[in-house]
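Peer 1: Give me coordinates for this.
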Amino acid sequence: MAKPQSRYVCQECGAVSAKWAGRCESCGAWNSLSEEVVEKTPGGLSGAGRSAQRLAFVDLQSRSPAPPRMTCGLGEFDRVTGGGLVPGSAVLVAGDPGIGKSTLLLQVAARLAAGGKDAAPCAYISGEESIDQVRLRAQRMGLGAAPVQLAAATAVRDMVATLDQPKGPAVVVVDSVQTLYIDSLESAPGTVSQVRAAAQELIRLAKKRGFSLLLVGHVTKEGQIAGPKVLEHMVDTVLTFEGDRGHHFRILRASKNRFGPTDEIGVFEMTDGGLEEVANPSALFLAERRGNIAGAAVFAGLEGTRPLLVEIQALVSTSPLATPRRAVVGWDSGRLAMVLAVLEARCGLALAGQEVYLNVAGGLRIGEPAADLAVAAALVSAATGQEVPEETVIFGEIGLSGEIRPVSQVELRLKEAEKLGFSRAWVAPRAKKGAGKGRPQSGGLVIEEIAHLQDLVSRLAPPQADPVGFRSSAP
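Peer 2: Reported below is the predicted structural model:
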């Protein structure tokens, strides 16, 4: 019998070392190396042969149809996954504690199991709650009669023995992967070794039996998915569930998807009866907006194929500190520093000694450069005290020289703004013929093109600028 050998695995990054050390050489974490016992397989490498197939189809008759996707009826979830769940796929859903991951997947499983003639048998395996606790949550959400099979287990060996059946469930939800353990490993559940081995065994079984595997993943205090980075490589789709506990809506976003786009988002509203999908997120994010307020601007963004209108709020105040504060919520702080620098260097707006606070209302996080012009409008409005004209939507990218650059999908953004009742748009100059400055669109939306950031400042600056807000002369 081969003698077992020991290796030491870092519980932070997953690096493997032949001997123990107080500090990991890969990530620099202290006291993170844990011992694992590896048993060598006796004999040489041997296995069953596999026949290879061509990449291209030989003829049309040999083409096998793609397996149909399983849609749960939640349009926002089906949109983010690319049109539904693919049989044999593995999906990882990660998010902060209490954000609603378990609630969302329980609703998905209940809808799939009660789908009428297209119903798919579903199993919900919880490693954090008992069966009675899951039932109580399902009854509170009105899903007590859903034909979902419930189980409470954390041992991967028991789960594999239950699921490895010819007529097993079509969808399996495991909540969560950090609670699973394999008894052949000596490390505790949630460690890098256990998470990697447990996920690998369940994904292998999902590919073998053809059921869709939905894994719930925890996140660390830094916002990263807990466990090894290889976990994100092993699964087919990685979904992140975002949101602020101070707001009642949640954002489901795909950061990896082998069967669909990665730039789509799903918007849900948290209610007493669970999560409800939001058909028109723009109206939700602008529901509490108040007009005629300095420091507020409406941005027409784009998430995948969906236009999204949100309000950007800015506040500029005098700072008693030598280094004024720059606080950003929902946007890139480096991008804010660039916009502030361009406003001061190209437009003469003195904000170096002012405290600047920027917030994207509703808890949404914006990542596209098209928000530069709306952020600049909110900042200038807050600094000068002049309100942005009501029913005006703004979008455009700012260059370092102060020029405004066009962005993609302009017509889609304008159509969404017109649908919500906006009558004016400040955008970058467009090369299209017949779309000149001040020319109305087919529905009456007036387009005002802004070529340089100085044009925006002149629109929002009072007739006699405050000497505190502006320098004596602009370059």
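Peer 1: Could you use CA atoms for every contact and neighbour count after this?
Peer 2: Will do.
Peer 1: List the neighbours of stretch 108-118 that are in contact with it.
Peer 2: Here stretch 108-118 makes contact (CA atoms under 8 Å, 6 or more residues apart in numbering) with 70-74, 119-124, 143, 146-148, 171, 173.
Peer 1: Strands - which of the residues you listed land there?
Peer 2: Judged by DSSP state E, the subset of these located in strands is C122, A123, Y124, V148, V171, V173.
Peer 1: P147 is in contact with the third one, correct?
Peer 2: No: the pair formed by Y124 and P147 falls short of the contact definition of CA atoms under 8 Å, at 10.7 Å.
Peer 1: still on that earlier bit, take the ones in strands among the contacts of stretch 108-118 and write them to TSV, including neighbour count and distance to V9.
Peer 2: Shown next, in TSV, are these (neighbours: other CA atoms under 10 Å; distance: CA to CA, whole Å):
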residue	neighbour count	distance to V9
C122	27	35
A123	24	33
Y124	24	31
V148	22	38
V171	27	32
V173	22	28
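Peer 1: List just the nearest of those to G95.
Peer 2: Closest approach to G95 among the ones in strands among the contacts of stretch 108-118 (CA to CA): V173, at 15.6 Å.
Peer 1: run this one through as well so I can compare:
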Amino acid sequence: MAKPQKRYVCQSCGSVSHRWQGQCADCSEWNTLVEEAGANVTPFHAKHNLQGGGRMIALSALDSEVALPERMPSGVAEFDRALGGGFVEASATLIGGDPGIGKSTLLLQAAAKMALAGRDVAYVSGEEAADQVRLRAQRLGVGNAPVKLAAATSVRDILTTLSGARPPALLIIDSIQTMHSDLIEGAPGTVSQVRASAQELIRFAKERGTALVLVGHVTKDGSIAGPRVLEHMVDTVLSFEGERSHQYRILRAIKNRFGGTDEIGVFAMETAGLSEVGNPSALFLTHRDEGVTGTTVFPALEGTRPVLVEIQALVVRLASGATPRRSVVGWDSGRLAMVLAVLEARCGLSFLSAEVYLNIAGGYRVQDPAADMAVAAALVSALSERPVPIDAVAFGEIALSGEVRPVAHAALRLKEAGKLGFERALVPQAMAGDGGGLRTTGFRTLGQFVEYMLGR
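Peer 2: The predicted structure follows:
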């Protein structure tokens, strides 16, 4: 238990003494030492003082010139785009995703291409046997790649093996939840084991200059399983998203210390593995010659990449007394409720007795607030059975007051729409004018936009 430390301070000169005495030893004044309460002293504090005994560290100026970290291209352009240009030496990357989404397939393809390019790559699988990984590599057509392969779960065995030779340029651990450290007790996958195993692997990567990739399991709500500190320990966190019933997969950067966040890479799952999609806008659009009610094209923005997606809405009138249903796929259900409320309160439209279904085509997930106006256009089109012009795109953020607010990076959105043959854009009033080759129609309020959609 901590015990208080007594000290006596001279009221004349401020000298401190650990015992009382009649005369101050420094100023020779009498009866000036007064007891004062000191700090509590624990046995640890008495023996360990961190203000001394360490080594001096070098402090550099913020504006000092340093070389930028070199990138190691993975050979998969969409993968490099999400990483910010490629792997960085001595970096740690965590990639998570649902089971069977294609994490191991993507990493095996990238490892094979890097190995064929002359890089030293090691792939350690804790979930599959080495023969299973070889069979997958043969199916993907990369069975001849000189990738060093092992099936192990002991962190001590892995680091002992890698420390005895030249460290690899890229080390893939599939997955971190299967690794086990004998320094602490606990089964693989527990919070303490995941944290300890990741810490040892990251320390090895930082000391030996190896780019480390950790595969992480996800929970039922989509977040990476294990301690939250795992995402803080690594330099980059990637999320591999998509529906297994759909062909397309999206690799999204959630955290990146060496590049921008919210960058995405788009892949298509095929028989021979994952193939890159250079123009994702063409994949999420339905090609038709005439307009269809309830559909709107929205130019979404993922980082610096514009992606055109199709928003589909269906409004079904019900008999009186029935409870209407609201179903959303690929968008925030709370955001849909807000748009419906604004349409009813500010524009005089009624959705109280109608079921509303909203879908983002192609399994894409939209998180951009600029989708409000496109969703409103699809809802008004489905309710009035008047199609949105087939050559038009719509974007803008809707406020609760009914105002249509401008959004960021309008030029990129309009440029992408123009590349795919669109001629008109329905945008906020503040952004009308320079459409980059497209005819823009601006709206100050959502009420004006509804009047335009209804042809009034």
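Peer 1: Got a TM-score for the pair?
Peer 2: After superposition, the two chains reach a TM-score (TM-score structural alignment, normalised by the length of structure 2) of 0.85; 408 aligned residues with a CA RMSD of 2.1 Å.
Peer 1: from the ones in strands among the contacts of stretch 108-118 of structure 1, which single one is nearest V192 of structure 1?
Peer 2: V173 (20.8 Å).
Peer 1: Is it correct that that closest one is in contact with L215?
Peer 2: Yes: contact criterion CA under 8 Å: V173 of structure 1 and L215 qualify, at 6.1 Å.
Peer 1: What helices and strands are in contact with the top strand by length along structure 2?
Peer 2: Taking DSSP E as the criterion, structure 2 has its longest strand at strand 305-317. On a contact count with 3 or more CA pairs under 8 Å, 6 or more residues apart in numbering; DSSP states H and E, strand 305-317 of structure 2 meets strand 295-302, strand 354-360, helix 372-384, helix 410-419.
Peer 1: Now do the buried residues in the longest one.
Peer 2: What that stands for is helix 372-384 of structure 2. Neighbour counts over helix 372-384 of structure 2 (16 or more other CA atoms under 10 Å) mark D372, M373, A374, V375, A376, A377, A378, L379, V380, S381, A382, L383 as buried.
Peer 1: How about stretch 215-223 of structure 2?
Peer 2: V215, G216, H217, V218.
Peer 1: cool, and stretch 306-318 of structure 1?
Peer 2: R306, P307, L308, L309, V310, E311, I312, Q313, A314, L315, V316.
Peer 1: thought the first one was touching E264?
Peer 2: Meaning R306 of structure 1. Yes: R306 of structure 1 lies in contact with E264 (CA under 8 Å); the separation is 7.4 Å.
Peer 1: okay, now G164 of structure 2: neighbour count?
Peer 2: Neighbours of G164 of structure 2 under the rule other CA atoms under 10 Å: 8.
Peer 1: Which residue ranges of the stretch 1-150 of structure 1 form helices?
Peer 2: 75-80, 101-113, 131-140 (DSSP state H, counting those that start in this stretch).
Peer 1: Identify whichever of the ones you listed lies nearest to S333 of structure 1.
Peer 2: helix 75-80 (27.1 Å).
Peer 1: Which neighbouring elements make contact with the closest one?
Peer 2: Going by 3+ CA pairs under 8 Å, 6+ apart, helix 75-80 of structure 1 lies up against strand 249-257, strand 265-271.
Peer 1: Now with 6 Å, please.
Peer 2: Helices and strands touching helix 75-80 of structure 1, as assessed by 3 or more CA pairs under 6 Å, 6 or more residues apart in numbering; DSSP states H and E, are absent.
Peer 1: Can you check which part of structure 2 it sits on?
Peer 2: Under TM-score structural alignment, the match for helix 75-80 of structure 1 in structure 2 covers residues 77-82.
Peer 1: For the matching stretch, what is the distance to the chain centroid?
Peer 2: Distance of stretch 77-82 of structure 2 from the chain centroid (CA atoms, centre = their mean, to the nearest Å) equals 14 Å.
Peer 1: Contacts only, for A170 of structure 1.
Peer 2: Counting by CA atoms under 6 Å, 6 or more residues apart in numbering, A170 of structure 1 touches A120, P121, C122, F211.
Peer 1: Nearest spatial neighbour of the third one, chain-adjacent residues omitted?
Peer 2: Distances taken as CA to CA, 6 or more residues apart in numbering place V171 nearest to C122 of structure 1, at 4.7 Å, with adjacent residues excluded.
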